[in-house]
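**Q** pasting the sequence and the predicted coordinates here, then a few questions.
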Amino acid sequence: MKTNEKEGLLKLENQLCFTIYACSREITKLYQPHLEKLGVTYSQYLVLLVLWERGECTVKELGEALYLDSGTLTPLLKRLQSAGILNRERSPHDERKVLITLTEKGKELREQALSVPEAVFGGVCGSPEEFDLIMRQFKDLLNHVHSRNLAKS
């Protein structure tokens, strides 16, 4: 590789990580007004999505689903518990595990959230086929990068 080509690698516009980071921030901004109506942040919404899908899970399972460590997840869960949206309890079978479940308030938020995905992506992805293609590509990239990171640890 020539020196000029190497120099180009150090430009912000050529960084995959920055493009994905900036895209993620812009998409999160699209969610914000809809989530404000629900009274939750984007991170809290992600936690709720997992719980609406699974009903109950441990902190570890939640962290794995969201690619978050417990140090990041615990304060988030405490805020949701303080808001009356979820419960955190030690497992009666294994005290090392903390079980996360939704309260009635948390379950009721699901109905209000049903319109969020369509409202956000209605004008962003031109067609369902385009959405499916983008999702497949990003999931493939995520799986590839995650596998590489696991192999290194």
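**A** Here it is on my side, so go on.

**Q** going forward, measure contacts and count neighbours with C-alpha atoms only.
**A** Will do.

**Q** next, the spatially most central residue of the chain: secondary structure please.
**A** What sits nearest the mean C-alpha location of the chain, by CA atoms, centre = their mean, is residue 46, with 4.6 Å. For residue 46, the assignment made with DSSP: H, G, I helix; E, B strand; the rest coil gives helix.

**Q** take a look at this one as well, against the first:
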Amino acid sequence: MKDKTIDYILRATWQAVSRMYNEEAAKYGATMATGFVLLSIDKEKGTPSTTLGPKMGMEATSLTRTLKSMEEKGLIIRKKNPFDGRGVLIYLTELGKEKRELSKSTVLKFNNTVKQYVTEEKLEHFMEVADTINELIQNKNIFNQTDTINNETNH
């Protein structure tokens, strides 16, 4: 681990997780993105399409393609938002709800398996580190900071 950068470890781990989920989803004719959308839609009230992308960290074009595919497969339906005539609400169909449960059990299986091998304390540290990295990025504290770090090391 000494020679590997933090971003390398994050990227390699995420790619492994992503590949694992996609392989599992392929058994059911789906993708990881489809499962993620299914889990992100409120199964009773539906979800505004405009909130899905930011909620999932997904680009609008990718989300549009995924939603179109899901609609063609009968997993979701789109309805006009009664509170905002310009907006659209995404609802799960009965098939979508079934597939959502499958996605949920897949995610829980992953989580439970990891918890069998990693202590609660280590998981808490992992979450803290991930939260710190996300805060640093969201607050633009990595590349937009002044040279305070360089100044401190040069004194």
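**A** Sure, I can see it. Keep in mind that what you see is a predicted model, and the values were worked out from it rather than measured.

**Q** report the contact partners of the corresponding residue of structure 2 for the residue nearest to the centre of structure 1.
**A** Aligned against structure 2 by TM-score structural alignment, residue 46 of structure 1 finds its counterpart in residue 36. Contacts for residue 36 of structure 2 (CA atoms under 8 Å, 6 or more residues apart in numbering) come out as 56, 103.

**Q** contacts for the helix of greatest length in structure 2, please.
**A** When structure 2 is scanned for its longest helix (criterion: DSSP state H), the result is helix 94-117. Residues lying outside helix 94-117 of structure 2 but in contact with it, judged by CA under 8 Å, 6+ apart, are 35-36, 38-39, 43, 74-76, 123.

**Q** Three-state assignment for the aligned residue in structure 1 for residue 53 of structure 2, please.
**A** Residue 53 of structure 2 maps onto residue 63 in structure 1, with residues paired by TM-score structural alignment. What three-state DSSP gives for residue 63 of structure 1 is helix.

**Q** longest helix in structure 1, please.
**A** With DSSP H applied, the helix covering the greatest number of residues in structure 1 is identified as helix 128-152.

**Q** for the longest strand anywhere in structure 2, packing partners?
**A** In structure 2, ranked by residue count with DSSP state E as the criterion, the top strand is strand 84-92. Judged by 3 or more CA pairs under 8 Å, 6 or more residues apart in numbering; DSSP states H and E, the packing partners of strand 84-92 of structure 2 are strand 47-48, helix 49-56, strand 76-81.

**Q** from residue 86 of structure 1, how far off is the match of residue 53 of structure 2?
**A** With the distance defined as CA to CA, to the nearest Å, residue 63 of structure 1 ends up 16 Å from residue 86 of structure 1.

**Q** before we move on, what about residue 147 of structure 1?
**A** 31 Å.

**Q** who has more neighbours, these two?
**A** Each of residue 147 of structure 1 and residue 86 has its neighbours counted (other CA atoms under 10 Å); residue 86 has more, 22 against 11.

**Q** aligned counterpart of that one in structure 2, please.
**A** With TM-score structural alignment as the criterion, the equivalent of residue 86 of structure 1 in structure 2 is residue 76.

**Q** kindly report the same for residue 117 of structure 1.
**A** Alignment of residue 117 of structure 1 against structure 2 is given by TM-score structural alignment, with residue 107 as its counterpart.

**Q** coming back round to it: run the angle between the longest helix of structure 2 and strand 84-92 for me.
**A** Following axes from the mean of the first three to the mean of the last three CA atoms, to 10 degrees, one obtains 70 degrees for the angle between helix 94-117 of structure 2 and strand 84-92.

**Q** how about helix 94-117 of structure 2: buried residues?
**A** 96-97, 99-100, 102-103, 106-107 (16 or more other CA atoms under 10 Å).

**Q** let's have the residues you listed in a markdown table, adding distance to residue 8 of structure 2.
**A** Compiled in a markdown table, those are given as follows (distance: CA to CA, whole Å):
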| residue | distance to residue 8 of structure 2 |
| --- | --- |
| 96 | 35 |
| 97 | 36 |
| 99 | 33 |
| 100 | 31 |
| 102 | 31 |
| 103 | 27 |
| 106 | 26 |
| 107 | 24 |
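
**Q** just the closest of those residues to residue 7 of structure 2, please.
**A** Using CA to CA, residue 107 comes nearest to residue 7 of structure 2 of those, at 23.5 Å.

**Q** now residue 98 of structure 2: how far from residue 75 of structure 2?
**A** Separation of residue 98 of structure 2 from residue 75 of structure 2 (CA to CA) stands at 9 Å.
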